[in-house]
Structure formats: structure tokens, C-alpha cells
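*Asks:* Any chance you could fold what I've pasted below:
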Amino acid sequence: MARLRVPRRRGRPRTRPDVVLADEACSSRAIRAHLRERGVRAVIPTPVDQRNHRLRRGRPPAFDREAHKQRNTVERCINRLRQWRGIATRYEKTAAVYLAGLHVAGVFLWSVR
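*Replies:* You can find the predicted model right below:
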């Protein structure tokens, strides 16, 4: 989370996004505390055990379902990209060639839509 960067059109990349969408596996105290310190809104579903703990402490779990629906689009895109064996298994040795493979796969997926 500390190395997270948000690209811009010009200038340095931002180091603080507005919102972080994640699944239940990323719902830990450390991650939530880090996001809170940086002023980032966390849209992470709370697992049942953590939900009960938060309720006992008097903090009701807040979760924005509408914002979390956007995560589904990203997950489906990643799954479609992983159908390309070279991308899924990371055959390419250099980052430049891997990025080129992502671009080619993206073009094909975009044109097939």
C-alpha cells in the first residue's frame, strides 16, 4: 500500500488515491489504519468475524456497495487478460516486453468487444 501511485497526465504521480476498492482478504487493521492515516476512503467489505468485533466496540461497519460494484469490472478485465498464457505465466523476462504484451492483449480484447 505504501508504494501505491496514481498516474496523472502531467507531473508527478499522486501518492494518495481518493478511494481504494479491495476484497475481504485486504480487510486488516494495518491496511485500514494506513489508509486512514493517508486520508483515503476504504471500500472494503468487512468479514463476519471483524464485523462482530466492530459492533462490540460500538463502531458499525460502513460499506459502500455502489462503489464496490466498480471492482467487478476491473476483476473481469484482469481475468480476460489472464486468458493470454504469456501474460498469465509471465514468460517475458523484461518489464518492457511484458507491458508490450499487455498492450497487444488489450487491443485485441478491445477490438473483439
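*Asks:* Please count neighbours and contacts with C-alpha atoms only from this point.
*Replies:* OK.
*Asks:* Report the separation between residue 34 and residue 41.
*Replies:* 11 Å (C-alpha to C-alpha, to the nearest Å).
*Asks:* Check residue 29 too.
*Replies:* According to C-alpha to C-alpha, residue 29 and residue 41 sit 14 Å apart.
*Asks:* These two: which has the busier surroundings?
*Replies:* Legend: neighbour count by other C-alpha atoms under 10 Å for residue 29 and residue 41, higher for residue 41 (14 against 10).
*Asks:* Sticking with residue 98, tell me its helix or strand.
*Replies:* Residue 98 belongs to helix 95-112 when assigned by DSSP states H and E.
*Asks:* for residue 61, same thing?
*Replies:* Per DSSP H and E, there is no helix or strand for residue 61.
*Asks:* Please generate a structure for the following sequence too, so the two can be compared:
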Amino acid sequence: MADKAYDTDAVVAAVEALGAQVVIPSKKNRLVQRVIDRNLYRDRNNVERFFSRLKQFRRLATCYNKTASSFLAMIHFVSALIWLQ
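*Replies:* I've put the predicted structure just below:
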């Protein structure tokens, strides 16, 4: 899943070679417009916005935690805070 900036024949061919479904909206100047699953693309946008909100927390963005388990705990904590808002 990607946005329109990745709508090139090379990227689409690479994704299809992996056996994955291409969920990249076609640019307006393409002669043949690709049909995509809008719900799946909308979910991609929600995930992207969630990671953007995670990055607003300075402790996560700069990775001040010493261990991977404490970093994961902080991700869980911040995710719960975002979900409760």
C-alpha cells in the first residue's frame, strides 16, 4: 500500500512479483486507471496517521529507553493514551 507518488510501472511490477496485491491509486495522467480497494487504502491512511501521532511523543521519537522491553511498554502505554482520546 502506498500513495500516488509510488505509482510507477517498476514499483507495481515489483509488488506483483512478490505475489502481493497492489493498493496504489493511479495518477491522473495514467491511460489505464487501476481499480483499488478503497477500504484497504483508507485503513492504510489510518495506520499512517497513528504512527504520526506516536511520533509526537518525544520519548518515543528519540528512543531514550535502554531496553527493547521498556520501549515496547512505552509504545503500548502511548497507544492506549491515543486510543482513549
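*Asks:* Please state their TM-score.
*Replies:* Counting by TM-score structural alignment, normalised by the length of structure 2, the TM-score of this superposition works out to 0.71. Behind it: 84 aligned residues with a C-alpha RMSD of 2.4 Å.
*Asks:* What lies in contact with the helix holding residue 98 of structure 1?
*Replies:* 80-81, 84, 86-87, 90, 92 (C-alpha atoms under 8 Å, 6 or more residues apart in numbering).
*Asks:* Buried only: go through the residues you listed for me.
*Replies:* Buried members of the contacts of helix 95-112 of structure 1, counted by 16 or more other C-alpha atoms under 10 Å: 81, 87.
*Asks:* how about the contacts of helix 95-112 of structure 1, which pair is most distant?
*Replies:* Across the contacts of helix 95-112 of structure 1, the longest distance by C-alpha to C-alpha is 18.5 Å; it joins 80 and 92.
*Asks:* So what's the residue count around the alignment partner in structure 1 of residue 77 of structure 2?
*Replies:* Per TM-score structural alignment, the equivalent position to residue 77 of structure 2 in structure 1 is residue 104. Other residues near residue 104 of structure 1 come to 12 when the count uses other C-alpha under 10 Å.
*Asks:* ok, now how distant is residue 104 of structure 1 from residue 86 of structure 1?
*Replies:* 11 Å.
*Asks:* Residue 44 of structure 2 is in contact with residue 1, isn't it?
*Replies:* Yes: the pair residue 44 of structure 2 / residue 1 is scored as a contact, 6.8 Å apart, by C-alpha atoms under 8 Å.
*Asks:* What are the boundaries of the helices in structure 1?
*Replies:* 29-38, 48-56, 65-81, 85-88, 95-112 (DSSP state H).
*Asks:* what does the fourth one rub up against?
*Replies:* Think helix 85-88 of structure 1. By C-alpha under 8 Å, 6+ apart, the residues outside helix 85-88 of structure 1 that reach it are 81-82, 92, 98, 101-102.
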